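Q: pasting the structure only:
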């Protein structure tokens, strides 16, 4: 693009919140305020709260191009991500709230959150390690989802911002938390690179054999928050197979070919084209809520997992990962019960999630890649969300 991102963002008077306790506000003009997809002001004081005896705050990352990502350490959440569209206009491509209270009170607990100890589902909240059965808190019918009743999305992480482009979050998940064994020391580093990438680096160690499967649950709308359904987004997933599920969304333990099914995104296709087809798997998830088995397509020294393009904005998001799977969720359980930053509600299928991960229920599926972490070893994985515009 001829016009730099820095000048674009400056012209739009975008918020630049320092990672400190100084109250800060953005300013938006009347025309922008009238646009439901306009960049919305964030007030850092609304993110300053005490929860479970620990302080929360707002942290903003900026690269040299002027791209910005806002986080709160409550749940390690991505609050906002400003990306230029094909016309150079800044667009907030992540849905979320304008305060910590918004996240605390949301009926959907996972908006933008860092997920752990185990991303996705574990069947009946049980697994066995070395002959011992562990029982977890169940919070998704009979199953455990995203760590349990108080997963990492509900904790206040210790936060440090060593430079304007990096946020480091740490958390000690104590032995027995939500039923998981071992003291798990977790470090997640979010960084905004000068190549317009949001990079996510995860690390963890334990003093007792345990499970670990970390991810981020950002909800994206590449046309902008409040722009309507994501059904017109063009999606390509670099996977020839996926893992079919039962009616409770637990994998059946096998891989199935996507060819000839509504799950085939090996070539670019709009999300909405086949989502209402008469298909038992779509009925189980009320749409797409399935794990894809990535082919291992190379890119950035990682696996190229997916490419998605906003049909209105021209914004393209490429996802790269070291993980074997990608969960595609098409916002099927969004119920218009929460109000986002710009005043729009979380209406049905107005955001999507593409979560890099190990497969759901891996501890109970011997044919799936292992998620066991042992003492003396380090869990380490990275994923990258790269943005451009066409």
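A: Here it is on my side, so go on. Because the structure is predicted, anything quoted here is derived from the model rather than measured.
Q: From here on, just use CA atoms for contacts and neighbour counts.
A: Noted.
Q: can you map out the helices along this protein?
A: 5-11, 30-34, 100-105, 280-285 (DSSP state H).
Q: Comparison target below:
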């Protein structure tokens, strides 16, 4: 049912490929406890990569957060009187200049009849961190993040995958359908969340029902923190090739970003990927709220986010959003 293979870049960095029949194939790396590639079959049994990332040699050299675990603190934070590094002045950003995405993690694997678990471990003076990815026979990918602090510290990690169900990063996700269990979004000022109380989602960001992402071009994309409703879930669909991803999490919010500008490292054969070539689901606590991400030895951090991959029949989508 499962096939496992390994690629060693050097004595330190490796890639682990886990394949489930001809439906799903995922490549992990111990660099950044990352998910580097996910190949998903479509209705015609064509297996294609549904993640957007730089070419491997660029990804290894430049580190772009793509597919990696961002931590200990994902997002943007006002430094104020804390000891947080001001790595993107005047704020702390995505774990600092030596964040988890840049670390080499220890790796172990457990094979069972209907699932495989890959655990990445990182041991620090102030904490022990474990990222466990589990793939089961129903095409579920479960991501569990367990951090055992030895002191009081701030912890708010996430995974920074960009999804694109077209199977090509050169085709934008504006032809996708998206729905999220949220009616509220956090207000921001200068890129920082300002209030612990989110606001009602404006119409242009209202995805509590399934909608086309063709509106991205009219609203300069999405780059917002959404607060989940009771189901803590969302869904991304391709209306013709049948690919579908449903994500569900224990966390209270998610950052949605739709690759709103081209980035020099995201390219293939020196051609840049276009804007809106990917969409992230960065499940996390809302950033810039240090009180709710303070953890201790008696109050450790744990979260679980599950991605279900499937192939569905065509949907007749006639709604064309415009504002």
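A: Perfect, thanks for sending it. Predicted, not measured: the structure shown is a model, and the values here were computed from it.
Q: Overlay the chains and give the TM-score.
A: The TM-score (TM-score structural alignment, normalised by the length of the second structure) is 0.88; 309 aligned residues with a CA RMSD of 2.3 Å.
Q: on that earlier part again, can you redo the helices of the first structure as TSV, where the extra columns are mean neighbour count and distance to residue 353 of the first structure?
A: Converted to TSV, the helices of the first structure look like this (neighbours: other CA atoms under 10 Å; distance: least, CA to CA, whole Å):
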stretch	mean neighbour count	distance to residue 353 of the first structure
helix 5-11	16	25
helix 30-34	11	27
helix 100-105	18	17
helix 280-285	18	14
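Q: Adding distance to residue 372 of the first structure, write those out as CSV.
A: Below are the helices of the first structure laid out as CSV (distance: least, CA to CA, whole Å):
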stretch, distance to residue 372 of the first structure
helix 5-11, 42
helix 30-34, 49
helix 100-105, 31
helix 280-285, 27
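Q: Out of those, flag the one nearest residue 250 of the first structure.
A: Evaluated over the helices of the first structure, closeness to residue 250 of the first structure peaks at helix 280-285, with 10.0 Å, by CA to CA.
Q: can you give me how far the closest one is from the chain middle?
A: 22 Å (CA atoms, centre = their mean, to the nearest Å).
Q: Roughly how far does residue 29 of the second structure sit from residue 217 of the second structure?
A: Per CA to CA, to the nearest Å, residue 29 of the second structure is found 34 Å from residue 217 of the second structure.
Q: and if you look at residue 22 of the second structure?
A: Distance, residue 22 of the second structure to residue 217 of the second structure, using CA to CA: 35 Å.
Q: can you tell which of the helices of the first structure is closest to residue 226 of the first structure?
A: Nearest of the helices of the first structure to residue 226 of the first structure, taken as CA to CA: helix 30-34 at 11.9 Å.
Q: Taking the second structure as the reference, give the residue range the closest one aligns to.
A: Under the alignment (TM-score structural alignment), helix 30-34 of the first structure falls on nothing in the second structure.
Q: ok so, going back, more neighbours, residue 29 and residue 217 of the second structure?
A: residue 29 (24 against 14; other CA atoms under 10 Å).
Q: Roughly how far does the aligned residue in the first structure for the more buried one sit from residue 104 of the first structure?
A: The alignment partner of residue 29 of the second structure in the first structure, by TM-score structural alignment, is residue 72. Per CA to CA, residue 72 of the first structure is found 12 Å from residue 104 of the first structure.
Q: For residue 311 of the second structure, list the residues it contacts.
A: For residue 311 of the second structure, the contact set (CA atoms under 8 Å, 6 or more residues apart in numbering) comprises 41, 42, 43, 241, 242, 243, 244.
Q: Most neighbours among those, which one?
A: Among the contacts of residue 311 of the second structure, residue 243 has the most neighbours (other CA under 10 Å), with 25 neighbours.
Q: Need the counterpart of that residue in the first structure.
A: Mapped onto the first structure by TM-score structural alignment, residue 243 of the second structure lines up with residue 315.
Q: and what of residue 256 of the second structure?
A: Using TM-score structural alignment, the equivalent of residue 256 of the second structure in the first structure is residue 328.
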